[in-house]
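Engineer: Give the three-dimensional model of this entry:
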Amino acid sequence: MAGSEIPKTMRALVAPKYCWPEDGYEVVELPTPQIRDPKELLFRVHAASIATGETQVARGAVRFLLGKSKMPIRLGVEGAGVVVAVGAEVTAFKPGDEIYTFTVTRPMNLASAGGVCAEYAVTREALAIRKPAHVPFVDMCTLANLVTVVQAADRALEELRANGVEGGLRGKTVFVAGALGALGAPAAQLLKRELGAGRVVASVSTAKVPLVEALLPGVVDRVVDYTRVPRLADAVPRGSVDLVFSTQWGPEGTFALADRERGVVASLAGAPPPALLRAILPPLPAPVYWLAALAQLWYAFCLRGTRVRYFFLSGEPSVRADLVRAVDLLARGTVKALHRVVPLDDIVAIRAEAQKVATGKGGIGKLVIQIV
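Structural biologist: Reported below is the predicted structural model:
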């Protein structure tokens, strides 16, 4: 598409005010973004994802920490599409190239990030990667979560070795919380298919129990309905798990499952330690760091008397080598994208599915908005 054919306005998904998705997300007409840096490129977005953090920003849950957002709040930091124009110093891409991008880097200013869930978006050359020809655009929009899982698995293997566990995950038991979630689904597949975990135990809610084998065939060896037991340890024997992948808030609820002498708990959705908070977000009020430090003390208290190694990981899709690995896993079919796809034209469905993202209840896989 020549520059003269790029429209002056476009459709975009926004929160016109601080609100829950079901109370106000809209598709509106906005000016088409322009390249303002020689290392930027403009692409026609075919698909974009919506993540939990964006919905929290859009409902104002973190405005006292990150500052007020400019209205309307533009949604989407991850997407895939076709390049239509490039800056003067862009050398790796040209118009017509199919790409994927995650548009924010550390420290992430979530109050001003976003805007990929629109017909056009701008990204930096360094944050884009070519889309394999046979991988659908909608599948590419699960990559940020897959990168996070890859990075967490690398760290987990290091921690297992530090605890005297050799041989990787071969013959080992792993537990994945939320196996049909945006993080749990790629985690279960990676641990089983790529890393060879001997036994995968996973938790889901009642309605999702019959869906696990259909959506993740041959991946999960035992499914646990976490809503039917007061504690996970009532369903999974204490100390029976070598590696716990906690993808939901409250990682301490999984601690009892880990082998007391050599187990590892990887948390992808808990309270980050203060040092990591400083790395991933702009400066925050001092009490936030104090609370984060207290959370680490709480986790340590819960693990007292054991040799279980615990860590929290926040994914970093801008790490090129890990992004390349994730694309390869997707391209080979080792990890298959699990998502629910909603067209940009259906605002009623978008609100309903985004509400599931915001509440963490009911959704299957990643929410992807299809634009083309």
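Engineer: Going by C-alpha atoms from here, please, whenever you check contacts or count neighbours.
Structural biologist: Will do.
Engineer: tell me how far the biggest strand by length in the chain is from the chain's mean position?
Structural biologist: Selection of the longest strand in the chain by residue count, based on DSSP state E, yields strand 40-50. Taking C-alpha atoms, centre = their mean, to the nearest Å, one finds the center of strand 40-50 at 17 Å from the center of the full chain.
Engineer: Kindly spell out which helices and strands sit in contact with that strand.
Structural biologist: Packed against strand 40-50, as judged by 3 or more C-alpha pairs under 8 Å, 6 or more residues apart in numbering; DSSP states H and E, are the following elements: strand 78-86, strand 120-124, helix 137-140, strand 366-370.
Engineer: contact partners of it?
Structural biologist: Counting by C-alpha atoms under 8 Å, 6 or more residues apart in numbering, strand 40-50 makes contact with 33-35, 75-87, 90, 116-125, 137-138, 141-142, 354, 357, 366-372, all of which sit outside it.
Engineer: what's downstream of that strand, the next helix or strand?
Structural biologist: Once strand 40-50 ends, the next helix or strand along the chain (criterion: DSSP states H and E) is helix 52-58.
Engineer: Next, the buried residues of that following helix.
Structural biologist: Taking 16 or more other C-alpha atoms under 10 Å as the basis for neighbour counts, the residues of helix 52-58 that come out buried are 52, 54-58.
Engineer: Let's compare: structure for the following, please.
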Amino acid sequence: MKAIIIEAFGDPEVMKIAEVERPVPAADEILVKIYAASVNPADYIIRRGGNEGLKPLLKLPMGLGIDGAGMVEAVGGEVTRFKKGDRVYGVPNYLDGSYTEYLAAKSNQFARMPQTLNFNEAASLPACARMAWNGMVEKAKVRPGQRVLVHGAAGGIGNLALQFAKACGAYVIGTASAYNADFLRELGADEVIDYNTRKFEAVVSDMDVVFNATPTTSVDEALRLRSVPVIKEGGIFVCTHGVWPSEEFKSLLAAKNATVAMAGVDIDHYKCLTEVARLVDAGKVKPVISRIYPWEQAAMAHRDIESKHVRGKIVLEIRKAD
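Structural biologist: Below you'll find the model as predicted:
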């Protein structure tokens, strides 16, 4: 089979389509015939050599891609929830890579994809949906009538966090560029703040939830500190980056009886993706795709996402649907 691999860290050109051995699923795994994979910031971070947390885990040669959609080709002897032919979406085993024709993964990392979506659309969801769902629904526990502020609301995680909050009945305010204002209103945003012309802390207050989905992997401590005054007593700030906020930030929140939570911790992927599929099929949530590239153009897709100005997701089409 073929897969995109890297034999050295560096620019997008290090990605090559190569012949590799087709995996055999273990007893608790499924073998998925991949039709599409999404492109995430984690992909180019890994391609460049990783951050401090990832560096010790990266071993060349390796694949790329952290989510995808396809059809079950085979199941391990202990797997009971899937059968051959099921259309599924989810995440591979850690760092195995989803830019591939076939992948083996734990069965609890996948779920049946929404019936109303094609493979490209379904592939755009898993990595971001698990973060947005875990942070907004499971950690923040958003309820009807609450006020929610989403930083970076037009990005892959942000637009889903906004949609999940609306599906829960919240009043949602999103920060984004003016270019994305109408787009966010179409997704259900009650208000949109252009971060280039207005400071959010000057125009919003009494937020039950502040969800930080800004498209950066650096620690934006300034944004966190600026968010403290807008959080109401007993509110919550949700992070989507892998570095905890400072002690100063946590102390300021504690003074307001507010808390901070990290999205992406202790995720039940099967449960999360099953619930997301239900909302999609009910018409309450929709995938947002910026562009679909054939996987032969993976380098172009990486340059696109590295611009950090992508609306929604970029998808690599691995093969055409049958």
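Engineer: filter the contacts of strand 40-50 of the first structure to the buried ones?
Structural biologist: With neighbours counted using 16+ other C-alpha under 10 Å, those contain these buried positions: 33, 35, 75-87, 90, 116-125, 137-138, 141-142, 354, 357, 366-371.
Engineer: where do the helices sit along the first structure?
Structural biologist: Here the first structure has its helices, by DSSP state H, at 21-24, 52-58, 63-66, 137-140, 143-162, 184-189, 212-215, 274-280, 286-302, 320-332, 347-359.
Engineer: Tell me which residues are up against the helix or strand containing residue 223 of the second structure.
Structural biologist: For residue 223 of the second structure, the enclosing helix or strand under DSSP H and E is helix 221-227. Residues outside helix 221-227 of the second structure that contact it (C-alpha under 8 Å, 6+ apart): 201, 210, 245-246, 249.
Engineer: same check, this time on stretch 134-152 of the second structure
Structural biologist: Counting contacts by C-alpha under 8 Å, 6+ apart, the residues outside stretch 134-152 of the second structure that touch it are 158, 161-162, 164-165, 168-176, 206-215, 236, 238-240, 261-265, 267, 272.
Engineer: now, which of those lie within strands?
Structural biologist: Using DSSP E to define strands, the subset of those located there is 171-176, 207-212, 236, 238-239, 261-262.
Engineer: Return the entry from the contacts of helix 221-227 of the second structure with the maximum number of neighbours.
Structural biologist: Using other C-alpha atoms under 10 Å as the neighbour definition, the contacts of helix 221-227 of the second structure reach their maximum at residue 210, which records 28 neighbours.
Engineer: Can you say which of the helices and strands packed on strand 40-50 of the first structure is nearest to residue 210 of the first structure?
Structural biologist: Residue 210 of the first structure sits nearest to strand 366-370 of all these, at 19.0 Å, using C-alpha to C-alpha.
Engineer: and the closest one with helix 143-162, angle?
Structural biologist: 160 degrees (axes from the mean of the first three to the mean of the last three C-alpha atoms, to 10 degrees).
Engineer: what's the offset of strand 366-370 of the first structure from the middle of its chain?
Structural biologist: The gap between where strand 366-370 of the first structure is centred and where its chain is centred comes out at 12 Å by C-alpha atoms, centre = their mean.
Engineer: State the span of the second structure onto which it is aligned.
Structural biologist: Equivalent residues of strand 366-370 of the first structure are located at 313-317 in the second structure, counting by TM-score structural alignment.
Engineer: can you list the residues that contact the matching stretch?
Structural biologist: 35-40, 99, 120, 123-124, 155-156, 288-295, 298, 301, 305.
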